[in-house]
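*Asks:* Just a sequence and a predicted model for now, questions to come.
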Amino acid sequence: MVSFVTVVKNEGIKLVPFLIATGVYFVLWLPTSSPSWVSAFFKCLPIVCLWVFLLSHGINFLRDHSRARKILTGLIFSALGDAFLIKDGQVYFSHGLLMFAIAHILYSFAFGMKPLNLRTGLVIGTISGLCYIIIYHCLSGISTLLVAVYISLIGTMAWRATAGVLQISDLWTWTKLSAGLGAVLFMVSDLTLAVTTFCFPVPHSHAIIMATYYAAQMLIALSAVEYMDADVAKKV
């Protein structure tokens, strides 16, 4: 098992572009009321930096580690989702929802089905159901179905990400914790977005949504390092 300090030394420098891009986004704080290609660029830039983070491990790493490839592809779809959601109104909302839905499917496959941990699945499923109940009365038309499907997908992703963390018989690793915490933050971000979009404005909602979103994506990207270490250990 690779120690936290070792990972910080090895991976921290590779995350500097992401941290800078995230800082620039919050410093500029481009208004969502007047979306543009510039605001879309700076919103997507931190996620693009996470592509670079994974690519910095080398083409051989991505070729040999299918889970890392799935996470990278999920990040690509996430950036597309960000670009669609920068627009005003509901015109591109379904497009953005589809992009993030695909990203969550890819993340779920990346985290795998072992350990299954049905108890964690039941807990996450209950939480997801409660989240849907909270916003259900605010939905109408096709949004009722689309949001239900999306919540099911992000709930599945969170289940697979947290299954290893909450499996008592398994050893905890910082990368398992990274994936689990990232999934939980993603749910917080999306629930805040859904409540603000469909129900009522949440105070400081934009800051909450984006801070938890960027943190979630960074932690999910970092969890790919676990797969590299595990696979290397098998070959030694």
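*Replies:* All right, it came through fine. Numbers count the residues shown, from 1 in each chain.
*Asks:* okay, CA-based contacts and neighbour counts for the rest of this
*Replies:* Fine.
*Asks:* Please, where are all the helices along this protein?
*Replies:* 4-11, 16-28, 37-55, 59-64, 66-85, 93-111, 118-136, 142-163, 174-194, 205-222, 224-235 (DSSP state H).
*Asks:* before we go on, here's another structure to hold up against the first:
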Amino acid sequence: MGTVIPMENIIENKNATGGLQGGPSGSSDDIINDVVPDGQPLNVSPLHKAWQLIGFFRRIFIYLSLNALAELGLLNLPDWARVIFKCLPIISLIVFVFRQFNSFRRLWINKYGLLVFISLIFSLTADACLVFKQIEAVFLIGIVCFIISHALYMFAFGWTPFKSRLLVRSFIAAGLVYYSVYIPSPNGTRVSLAQRSLVLKIGGGIYAAVVFSMQWRAWARVSYQDLQNGRWYEFLGAIGASLFVLSDIILVVDLFKFIIYGGDYAILVFYYLGQMLIALSVLDGKDIKWPRVGDTESGCKACCASPKACITTSPGIIAKWIFD
């Protein structure tokens, strides 16, 4: 862990030398290395972090706009261009996660940040493969990359507390989704999973198990007590995981069950938002000023009849009721 220099010492050093000096070289990197503890995100204001994601939303808008123009026949968008524009938002998130640590050394020793960072890279590869989803071999490569991505998220979220009831619910949901896309479609608009290759059937089963296990681990680490104390970053990761799962459900239904008009846009919107929330969860909870339940400074009591009413209308109690 780096040594924390008291702020008054830095100010005195600056006044004496005419600039910030963190070491013999006097470089700003030395100051950062001393002030910021190793393996922790840099202490940057939440507003500054929000500005870092503007490029992410801009790239989503560009890709969706180009995709819409291509579907209307107003633009010829080749597959290689589609791959580039589809992957740009995830590249923005990869850069965002890295910027929270500002060096590979700090990222390397922060297990959660490192696993999220690597998972985003595998998601990036999968995104490129799914552009060619009509080619089964390439589609399978994308599925494998997403399985690895979900597994990395699962390990990042950790294994305590276990929450066995939530695990049972997750596997029931996974089985229902797999069965729904396995049986033949009544209207015959899509080729069901039962009519596909054995490799795809097995891969689909593994994928369903892994993706719902990832959602189980994401919600298992959400603590209602932390939500009451204003620490919401685990909750952000859990919401992001659920949006990721929702995106995958729409994808497999559209591929193996029936055509979902506008499904491609719903898949992308939920997927990008889910990845963004998981990326935001790498931020230290102490660095974000969330309103606490019953906190007079946040105006919580002003809009509720009582602190008890505030608690019962909190998203935290809803999550506690559903997932505990």
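*Replies:* Yes, it's here. Bear in mind that the values here come from a model prediction, so they are computed numbers and not experimental data.
*Asks:* if we can go back for a sec, could you dump the helices of structure 1 to JSON lines with mean neighbour count?
*Replies:* Formatted as JSON lines, the helices of structure 1 follow (neighbours: other Cα atoms under 10 Å):
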{"stretch": "helix 4-11", "mean neighbour count": "12"}
{"stretch": "helix 16-28", "mean neighbour count": "16"}
{"stretch": "helix 37-55", "mean neighbour count": "20"}
{"stretch": "helix 59-64", "mean neighbour count": "13"}
{"stretch": "helix 66-85", "mean neighbour count": "23"}
{"stretch": "helix 93-111", "mean neighbour count": "22"}
{"stretch": "helix 118-136", "mean neighbour count": "16"}
{"stretch": "helix 142-163", "mean neighbour count": "21"}
{"stretch": "helix 174-194", "mean neighbour count": "22"}
{"stretch": "helix 205-222", "mean neighbour count": "20"}
{"stretch": "helix 224-235", "mean neighbour count": "14"}
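*Asks:* show me what contacts Ile209 of structure 1?
*Replies:* 188-190, 192-193 (Cα atoms under 8 Å, 6 or more residues apart in numbering).
*Asks:* what do we get in structure 2 for it?
*Replies:* By TM-score structural alignment, Ile209 of structure 1 lines up with Ile267 in structure 2.
*Asks:* Give the closest residue to the aligned partner of Gly81 of structure 1 in structure 2 in space, chain neighbours not counted.
*Replies:* Residue pairing (TM-score structural alignment): Gly81 of structure 1 is matched to Ala126 of structure 2. Once flanking residues are discounted, Ala126 of structure 2 sits nearest to Gly142: 4.1 Å by Cα to Cα, 6 or more residues apart in numbering.
*Asks:* and the one you found, how far is that from Gly175 of structure 2?
*Replies:* 21 Å (Cα to Cα, to the nearest Å).
*Asks:* likewise Gly263 of structure 2?
*Replies:* 22 Å.
*Asks:* again with Val269 of structure 2
*Replies:* Distance from Val269 of structure 2 to Gly175 of structure 2, by Cα to Cα: 25 Å.
*Asks:* Pull the contacting residues for Tyr227 of structure 1.
*Replies:* Tyr227 of structure 1 neighbours (Cα under 8 Å, 6+ apart): 65, 67-68.
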